[in-house]
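Novice: I'd like to go over a predicted model; first the sequence, then the structure.
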Amino acid sequence: MKRRRRIVLAVLVLFAAATVGAGAFFVDAVRSREAERAALAAALPPAAVPVAQPRQATGPLVALTFDDGPSPQRTGYVLEVLKQKGVTATFFLQGDHAARHPDLVKRIRDEGHVIGNHSFTHPTFPELTPDQAREEITRTSEVLTEITGTAPTLFRYPHGESSAAADEVLAQERLSPGVLWHWDSNLAGDFECPGAAKVRDYVVAEAVDQAAILLHDAGDTVDCPIEQWDYLPQAIDALKAKGFDFGVVELADRPSAVNQGSSIRVAVPRTGPGAA
């Protein structure tokens, strides 16, 4: 009886050892196959992932830039014309207006246009204290970031009037040091309410390659006759007929001789109606 038990026990021990050995062999085999797959994957060329590239400009580039908005009176009309004409623009938004009309800010964003900071209340910066200048700039960036989810990188001074204190804030906030524009013709701008034909002529006269053209979708233009707004589709058609293409404002690493020394360039848009 004892001898039979010893035999049974020996058989069980041998069976257990064989099972463990087989399990270890199976694990090693799996690991070996995984290592082979990893080596093969590493040896394969990287997958061809298409990278979105901006389209090529079809002619000299100009940027339509709209200040002081958004406004319920005019911004919607401007957006509709831009959509119909296939143009992406740059909007320098006033913080208090943006806070009152976040739906329009979101629409500007959703339709692919570029959004910049244009201060909170449109003050004359040389008249502000350093603390007031900081409040005007940072408060607007906070409002725009909260509404759009993206912090602006472009800043345009109201009236183009800068101050040393504000320039310091712009540097600290990593905002452009003031985006100016091209204005050589001395023709009346839209805020002077000269009428559709004269605003159209102003836009066409200011159009040179890399020009940022100053326009408005709020502020004084709200009080201009409604008929003046016919200038926008007319000006776009006239510039296209002259071979111009439309871009957006971007930061650049050198001053622009076209735009009063601002460190900007006009680039082909990657989003919006003009990107296709």
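Specialist: Perfect, I can see it now. Keep in mind that this is a model prediction, so the values were computed, not measured. Numbering: from 1, shown residues only.
Novice: going forward, measure contacts and count neighbours with C-alpha atoms only.
Specialist: Noted.
Novice: Now for residue 127, how many residues are close by?
Specialist: 12 (other Cα atoms under 10 Å).
Novice: how much space between it and residue 163?
Specialist: Summarising the geometry, the distance separating residue 127 from residue 163, computed by Cα to Cα, to the nearest Å, is 9 Å.
Novice: got it, and residue 36?
Specialist: Distance check for residue 36 against residue 163: by Cα to Cα, it reads 65 Å.
Novice: Comparing the two, which residue is more hemmed in?
Specialist: Summary of the neighbour comparison: residue 36 and residue 163, criterion other Cα under 10 Å, with residue 163 having more neighbours (16 against 12).
Novice: got the contact list for the nearest residue to the more buried one once chain neighbours are set aside?
Specialist: Excluding its sequence neighbours, the residue lying closest to residue 163 (Cα to Cα, 6 or more residues apart in numbering) is residue 126, at 5.1 Å. Residue 126 makes contact with 161, 162, 163, according to Cα atoms under 8 Å, 6 or more residues apart in numbering.
Novice: ok, and here's another one to check against it:
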Amino acid sequence: MPYRGVLPSMALLLAFSGFPVHTGVPPDMGMPYHKEAAVASSVHQEKDRTAPTLSMLRKKHADIFKMCGPHTRQIALTFDDVPDSRYTPQVLDILRANGIKATFFIVGRRAEKHPGIIRRIVREGHAIGNHSYTHPDFRKATPERFRRQITKTERILQTSAGFRPKLIRPPYGEITEPQIQWARRHGYMIVNWNVDSLDWKGLSKTQIQRNVIPATGPGSIILMHAGGGQSSNLRGTVQALPGLIRSLKARGYQFVTVPRLLHTSERR
């Protein structure tokens, strides 16, 4: 997958934690490696060690940084990296057939290409959130680039959906404290997840259902995907979704949008 480039060795951690774990960033292999670069890399790694972890940030900013909802029988299906013309319409068809409302986190560059799909998402009663314009790792973004990624996508969604969403899902689940503070000042809510389907890996229907169904509990926010690049394979997602919905309904769960789960507004 072009967007979720997580190290294979971290797959087990991802399955249990529900979000990527930061292991440091290797030096840029495209740059000359000299003494100054080595010093800069060392300083960067030291900053990484002293920076708050995602767990620490969630606890400190628990009012606006969420990974799950209240302990009720309500749960939320969420779909990242949308829209695209291959998988997003299929997922929407399945949700409509099952009477399910979900939450779609929109990549601005893709929304520019498929405004009609954005309008369909909103028209059919689903919620939307901001997933950046080009899906960068926010940890590596300057303050200016971070703000542009959010505000540019907002302007696109204002045109296609008719409003600016309150929810932000940072790509890879990664965000820094200054970025959270900016989001707070401007009335946003950060939403990650606590159940990861790992469907971006091109997993089979059975593998995806095994990743999601046993891990889902009261108030869970489930991460899936309904869009991707040309090399992405989300056929397993499309195949797994009907059975996954039936199984979780049979366990007594009610599917709701993230704004409803978190008792917040969809719009900023």
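Specialist: Happy to help now that I have it. Computed from a predicted model, the values in this text were never measured in an experiment.
Novice: TM value for the aligned chains?
Specialist: Both chains were compared after superposition, and using TM-score structural alignment, normalised by the length of the second structure their TM-score is 0.67; 195 aligned residues with a Cα RMSD of 2.4 Å.
Novice: and which of the contacts of residue 126 of the first structure is nearest residue 202 of the first structure?
Specialist: Relative to residue 202 of the first structure, the closest of these is residue 161; by Cα to Cα it sits at 21.7 Å.
Novice: which ones are touching the residue mapped onto residue 259 of the second structure from the first structure?
Specialist: Alignment of residue 259 of the second structure against the first structure is given by TM-score structural alignment, with residue 250 as its counterpart. Contacts for residue 250 of the first structure were tallied using Cα under 8 Å, 6+ apart; they are 154, 264, 265, 266, 267.
Novice: okay, those residues in JSON lines with neighbour count next?
Specialist: Putting the contacts of residue 250 of the first structure into JSON lines (neighbours: other Cα atoms under 10 Å) gives the following:
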{"residue": "154", "neighbour count": "25"}
{"residue": "264", "neighbour count": "27"}
{"residue": "265", "neighbour count": "24"}
{"residue": "266", "neighbour count": "22"}
{"residue": "267", "neighbour count": "19"}
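Novice: okay if I get these as a markdown table plus distance to residue 42 of the first structure?
Specialist: Conversion of the contacts of residue 250 of the first structure to a markdown table gives the following (distance: Cα to Cα, whole Å):
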| residue | distance to residue 42 of the first structure |
| --- | --- |
| 154 | 43 |
| 264 | 43 |
| 265 | 41 |
| 266 | 42 |
| 267 | 38 |
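Novice: now, which of the residues you listed sits nearest residue 29 of the first structure?
Specialist: residue 267 (56.6 Å).
Novice: Hmm, residue 60 and the closest one touching each other?
Specialist: No: Residue 267 of the first structure lies out of contact with residue 60 (Cα atoms under 8 Å); the separation is 10.4 Å.
Novice: could you pull out the helices for the first structure?
Specialist: Under the criterion DSSP state H, helices of the first structure are mapped to 2-43, 75-85, 95-100, 102-110, 130-148, 164-172, 196-206, 231-241.
Novice: In CSV: those helices, plus distance to residue 217 of the first structure.
Specialist: Formatted as CSV, the entries for those read as follows, by distance: least, Cα to Cα, whole Å:
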stretch, distance to residue 217 of the first structure
helix 2-43, 55
helix 75-85, 5
helix 95-100, 11
helix 102-110, 12
helix 130-148, 17
helix 164-172, 24
helix 196-206, 13
helix 231-241, 11
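Novice: between the ones you listed, which gets nearest to residue 117 of the first structure?
Specialist: Within the helices of the first structure, the stretch nearest residue 117 of the first structure is helix 130-148; the backing value is 6.4 Å (Cα to Cα).
Novice: Now do that closest one: which range of the second structure does it align onto?
Specialist: Residues 143-161 of the second structure are where helix 130-148 of the first structure aligns, with TM-score structural alignment as the criterion.
Novice: ok, now stretch 11-24 of the first structure?
Specialist: Going by TM-score structural alignment, stretch 11-24 of the first structure lines up with nothing in the second structure.
Novice: Please apply the same query to stretch 94-113 of the first structure.
Specialist: Under the criterion TM-score structural alignment, stretch 94-113 of the first structure matches residues 107-126.
Novice: now stretch 229-240 of the first structure
Specialist: The aligned range for stretch 229-240 of the first structure is 238-249, by TM-score structural alignment.
Novice: which parts of the matching stretch are buried?
Specialist: Within stretch 238-249 of the second structure, the residues scored as buried using 16 or more other Cα atoms under 10 Å are 238, 239, 240, 241, 244, 245, 248.
Novice: Would you format the residues you listed as a markdown table with distance to residue 156 of the second structure included?
Specialist: Formatted as a markdown table, those follow (distance: Cα to Cα, whole Å):
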| residue | distance to residue 156 of the second structure |
| --- | --- |
| 238 | 27 |
| 239 | 31 |
| 240 | 31 |
| 241 | 29 |
| 244 | 32 |
| 245 | 31 |
| 248 | 34 |
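Novice: Cheers, nothing more for now.
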